[in-house]
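J.: please find the sequence and the predicted model below.
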Amino acid sequence: MAKRQELDKAEQTAQKIEELRQAVLQGGISSVTRGKLLTSISLMKDSLDALSREIDPVRMPDSFFDPTEPRLIGHFVALALIAQERQALKDLTKFYGAGVYAIYYTGDADLYAPISRTETPIYVGKADPNANAKTLIEQGTKLADRLNEHRKSIGKASTTLDIADFECRALAVQSGYQAAAESHLIRLFKPIWNNETRILFGIGKHGDSAETRANNKSPWDTLHPGRKWADANTEAKTADEIRAEVAKHFAEATIFKRTEDVFAAFAAGIRRADQLGADPEDEVLSED
């Protein structure tokens, strides 16, 4: 009985792979060649995996949930933060724990009107625990300390900001999970005060040392003066330029008005992360 063409091709391919393996084992290869070869092998593996799925009459599920997947852990920690009650930043008291937090604006300043009294934070961040911390007490008061630093910075900018206009959420988490959660929060909300948004950053600066006095003044300190160590620094952008960039950002960004909108966006992000073959680089949390 004649062998089917497909089986003949498969045997030829297997033979070629064995010949390639022997050639690699017998002769030394340079690091450049090794890199190119590994790339080619990876592409061939992907092609064979795709072919295997096409041949198999039983299809793969659309999604696969792995609770140990770091990206998903980040999703759930971030989601747990949003589920916390908001509290006045000015009334914050000391508490144990490291983790993630979000700060919200509730005032009447025109600059921040698009996000005022919404579920879109003006800033999100993380507080890393003490080294090798296993318990909340061992983590220290890192989360409360970080929020208190921001409270003090806002308080010093009293000519343009009122600490009574700010609320926060905070969530202490098991050591090691705060970074992934912070990344998800930044991608989802694109907070205007975060460095990653590249517009009105600088609230997180702790002051310049004597060796770095020539640093430019941050956009945050330009619009919200009050921290004495930043007074003498040169402005990188004018206040009008920064305000224009802020207005453009709010016009283009997704503003989450309600917690329901936030939860829906998180659910959509988790569904995308669960999809088999999903590329982590393509994962973007959005309301769409």
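T.: Cool, got the structure.
J.: contacts and neighbour counts: CA atoms only from here.
T.: Fine.
J.: nearest residue to the most centrally placed residue in the chain other than its sequence neighbours?
T.: Ranked by distance to the mean C-alpha position of the chain (C-alpha atoms, centre = their mean), the top residue is Ser183 at 1.4 Å. Of all residues not flanking Ser183 in the chain, Gly74 sits nearest, at 7.8 Å (C-alpha to C-alpha, 6 or more residues apart in numbering).
J.: hmm, Trp229 is touching Asp208, no?
T.: Yes - the pair formed by Trp229 and Asp208 meets the contact definition of C-alpha atoms under 8 Å, at 6.9 Å.
J.: the helix or strand where Thr33 lies: how far from the chain's middle?
T.: Under the assignment given by DSSP states H and E, the secondary-structure element containing Thr33 is helix 31-55. Taking the mean C-alpha point of helix 31-55 and that of its whole chain, the gap between them comes to 30 Å (C-alpha atoms, centre = their mean, to the nearest Å).
J.: and what of stretch 223-236?
T.: Remark: stretch 223-236 is offset 28 Å from the chain centroid, using C-alpha atoms, centre = their mean.
J.: same question for stretch 12-25.
T.: Counting by C-alpha atoms, centre = their mean, stretch 12-25 is centred 43 Å from the centre of its parent chain.
J.: again with stretch 156-165
T.: Centroid displacement of stretch 156-165 relative to its chain, using C-alpha atoms, centre = their mean, is 28 Å.
J.: got the buried residues for that stretch?
T.: Applying a neighbour-count criterion of 16 or more other C-alpha atoms under 10 Å, the buried positions in stretch 156-165 are 156-157, 161-163, 165.
J.: use this one as the comparison:
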Amino acid sequence: MEFSFDRSKHVFYSLEFEELIKDTIRFFNGTPIQPIPPLEDFEGAGVYALYFIGKNGLYKDFHDINRLDFRQPIYIGKAVPRGWRQGRIATSSSHELYRRLYDHTKSILAAQNLDVKDFLCRFMILENAASNLIGTVEAALIRHYRPLWNCIVDGFGNHDPGSGRYNQERSEWDTLHSGRNWANRCAEPSKSIDDILKDVEHYFMGFNNV
């Protein structure tokens, strides 16, 4: 058997798929805003965004950005259903999305310099075959919005690494927002708090110059 290589024969492209992702993002941006955690527990997995609306503090510039419309999330994430990574079709029977938002609420409440009242969320439930889009939609939203806590201040979505693994560095998020007990056990970060604050300042300069 003889082999040859032509890269073009390995590249997948679908205009229909691009339009489908655009449709999901349009739907996502039209979903109702909720407090965190949402008013009611609910079934399902999917994609979500957090918005900062506070008038004071490190992220006060978000107040003006989101004052008339919730146009810039501070964080975007996903919650996948049980069995998703093993390739099982997901149903609405799990509560993974609500639980993820509830976990984020606890992280914000634990932080010494954040107020959960300054945060709102929106989310989109993807179930059955549509659950295959969860990771794709999350990545598309992150690329489009470049949320601060995804792209500049990393670590908000981290979990307790567990005993024996606290030698890893404390995240940038936990450096700015100390309070999570498990994060305090992690090693000192290599990036100083002043450098992280400069990165945050530079991030907001991008909005002020538009």
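T.: The structure has been received and is ready for your questions. Here the structure is a predicted model, which is why all the values come from computation and not from measurement.
J.: of the buried residues of stretch 156-165 of structure 1, closest to Asp110 of structure 1?
T.: Nearest to Asp110 of structure 1 out of these is Leu161 (C-alpha to C-alpha; 11.8 Å).
J.: corresponding residue for the closest one in structure 2?
T.: The criterion is TM-score structural alignment: under it, Leu161 of structure 1 has Leu114 as its aligned partner in structure 2.
J.: wait, what's in contact with its match?
T.: For Leu114 of structure 2, the contacting residues are 108, 177, by C-alpha atoms under 8 Å, 6 or more residues apart in numbering.
J.: again with Cys168 of structure 1
T.: Remark: with contacts taken as C-alpha under 8 Å, 6+ apart, Cys168 of structure 1 is in contact with 86-89, 101-104.
J.: most neighbours among those, which one is it?
T.: Neighbour counts for the contacts of Cys168 of structure 1 peak at Tyr101, which has 27 neighbours (criterion: other C-alpha atoms under 10 Å).
J.: name the nearest residue to that one, sequence neighbours excluded.
T.: Sequence neighbours aside, Ala170 is the residue nearest to Tyr101 of structure 1 in space, at 4.3 Å (criterion: C-alpha to C-alpha, 6+ apart).
J.: which SSE is the one you found in?
T.: Per DSSP H and E, Ala170 of structure 1 falls inside strand 166-172.
J.: what's the average distance of that strand to structure 2?
T.: Here strand 166-172 of structure 1, set against structure 2 after superposition, deviates by a mean of 0.5 Å using mean C-alpha distance after the TM-score superposition for structure 1.
J.: and the next element down the chain from that strand?
T.: On the C-terminal side of strand 166-172 of structure 1, the nearest following helix or strand under DSSP H and E is helix 178-189.
J.: what's the matching range in structure 2 for that following helix?
T.: Helix 178-189 of structure 1 covers residues 134-145 of structure 2 once aligned (TM-score structural alignment).
J.: chain center to the matching stretch, what's the gap?
T.: Relative to its chain's centre, stretch 134-145 of structure 2 lies at 9 Å (C-alpha atoms, centre = their mean).
J.: average gap between that stretch and structure 1?
T.: So stretch 134-145 of structure 2 averages 1.0 Å relative to structure 1 (mean C-alpha distance after the TM-score superposition for structure 1).
J.: quick one: contacts of that stretch?
T.: In contact with stretch 134-145 of structure 2 (C-alpha under 8 Å, 6+ apart) are residues 21, 24-25, 46-47, 72-73, 76-80, 126, 150.
J.: ends of stretch 205-215 of structure 1, how far apart?
T.: Start to finish, the residues bounding stretch 205-215 of structure 1 are 11 Å apart (C-alpha to C-alpha, to the nearest Å).
J.: which part of structure 2 lines up with that stretch?
T.: Alignment note (TM-score structural alignment): stretch 205-215 of structure 1 is matched to residues 158-168 of structure 2.
J.: which stretches of the stretch 1-150 of structure 1 form strands?
T.: Secondary structure of the stretch 1-150 of structure 1 (DSSP state E, counting those that start in this stretch): strands at 87-88, 99-105, 123-127.
J.: tell me which of the ones you listed sits nearest to Glu245 of structure 1.
T.: Go through the strands of the stretch 1-150 of structure 1 one by one with C-alpha to C-alpha and the one that ends up closest to Glu245 of structure 1 is strand 123-127, at 16.5 Å.
J.: name the helices or strands packed onto the closest one?
T.: Under the contact criterion of 3 or more C-alpha pairs under 8 Å, 6 or more residues apart in numbering; DSSP states H and E, the helices and strands touching strand 123-127 of structure 1 comprise strand 99-105, helix 142-156, helix 178-189.
J.: matching residues in structure 2 for that strand?
T.: When structure 2 is aligned by TM-score structural alignment, the counterpart of strand 123-127 of structure 1 is residues 75-79.
J.: and that stretch, how far from structure 1 on average?
T.: Its aligned residues in structure 1 lie a mean 0.7 Å from stretch 75-79 of structure 2 after superposition (mean C-alpha distance after the TM-score superposition for structure 1).
J.: would you mark the buried spots in the match of stretch 205-215 of structure 1?
T.: Neighbour-count burial for stretch 158-168 of structure 2 flags Tyr166 (criterion: 16+ other C-alpha under 10 Å).
J.: and the contacts of that stretch?
T.: The list of residues contacting stretch 158-168 of structure 2 from outside it, by C-alpha under 8 Å, 6+ apart, reads 182-183, 185-187.
J.: please repeat the previous calculation with a cut-off of 10 Å.
T.: Counting by C-alpha atoms under 10 Å, 6 or more residues apart in numbering, the neighbours of stretch 158-168 of structure 2 from elsewhere in the structure are 103-104, 107, 171, 173-174, 180-189.
J.: would you mind checking those residues for buried ones?
T.: Taking 16+ other C-alpha under 10 Å as the criterion, what is buried in the contacts of stretch 158-168 of structure 2 is 103-104, 107, 171, 173-174, 180, 183, 185-186.
J.: identify the residue of structure 2 aligned to the residue nearest to Ser183 of structure 1.
T.: Counting by TM-score structural alignment, which is the criterion used here, Gly74 of structure 1 corresponds to Ile21 in structure 2.
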